[in-house]
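S.K.: What follows is a predicted protein model with its sequence.
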Amino acid sequence: MKKLPVYLMMMVLSLSILPSTIFAAEKNTTAITANTKEVPAEVKVMYNRLEEIKTMDKSSLTSVEKKELRKEVRAIKANLKSTGNGVYFSVGAIIIIILLLILLL
């Protein structure tokens, strides 16, 4: 009988977490970045090239051509990361900042 509240609490927590993960998976990141602010022309060209590579039929390519495509995709993604104007924080950094704020305030 003492385990019943624990099981009920676990069930409620697991059911409350489930819908948030489902909704998070439905978002399209390329559409969000394209709609929020103006994207420079060179970035649009890179996104278009990535979409072309994704839609390609790679079954007819040789292994050397596939390697070249992989290298090109990695280079484009590295360029897109470097052109990003935002400041990104990791989850660990956010937790440390919150803990520091709690301790100092």
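M.R.: Received, thanks.

S.K.: From here on, just use CA atoms for contacts and neighbour counts.
M.R.: Will do.

S.K.: ok now the longest helix seen in the chain, how far from the chain's centre?
M.R.: With secondary structure taken from DSSP state H, the chain has its longest helix at helix 3-25. Helix 3-25 sits 23 Å away from the centroid of its parent chain (C-alpha atoms, centre = their mean, to the nearest Å).

S.K.: Pasting the second one now:
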Amino acid sequence: MKTIAYFLSLVFLVTSLAPAAVAKDVKEENSLTPEEELRLEEISERVAEIRAMDFAKMSKAEKRELRKELREINKETKALSGGVYLSVGAIIVILLILILIT
């Protein structure tokens, strides 16, 4: 029983410290190139323009086009930032699998 408790405490310790260590490496590796920084600046300016627009005077088609454009911008910015994210549910499932295996 003690060995299981020690093992679980070790697993929780490693899983709590590992993301911080990986995050530091990812930030250094995924530094943006000047072209990517310029593109992100253009995207942020375009989003600011869209937010400044008066949507009450627009037709449904125009609003739909803007929504599509914003979705594409969102996808592009996610691709440029490039991060790996784990949800809490995924972490719980991984821990349960590890517990069941031992």
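M.R.: Received the coordinates, thanks. Computed from a predicted structure; not experimentally measured.

S.K.: matching residues in structure 2 for the longest helix of structure 1?
M.R.: Counting by TM-score structural alignment, helix 3-25 of structure 1 pairs with no residue of structure 2.

S.K.: Now that helix: buried residues?
M.R.: Residues of helix 3-25 of structure 1 classed as buried: none (neighbour count, 16 or more other C-alpha atoms under 10 Å).

S.K.: by contact count, what packs against the next helix or strand after that helix?
M.R.: Moving toward the C-terminus from helix 3-25 of structure 1, the next helix or strand (DSSP states H and E) is helix 29-36. Judged by 3 or more C-alpha pairs under 8 Å, 6 or more residues apart in numbering; DSSP states H and E, helix 29-36 of structure 1 is in contact with no other helix or strand.

S.K.: The very next helix or strand once past helix 29-36 of structure 1 aligns to what range in structure 2?
M.R.: Remark: after helix 29-36 of structure 1, the chain's next helix or strand is helix 41-55, criterion DSSP H and E. Per TM-score structural alignment, the counterpart of helix 41-55 of structure 1 in structure 2 is residues 38-52.
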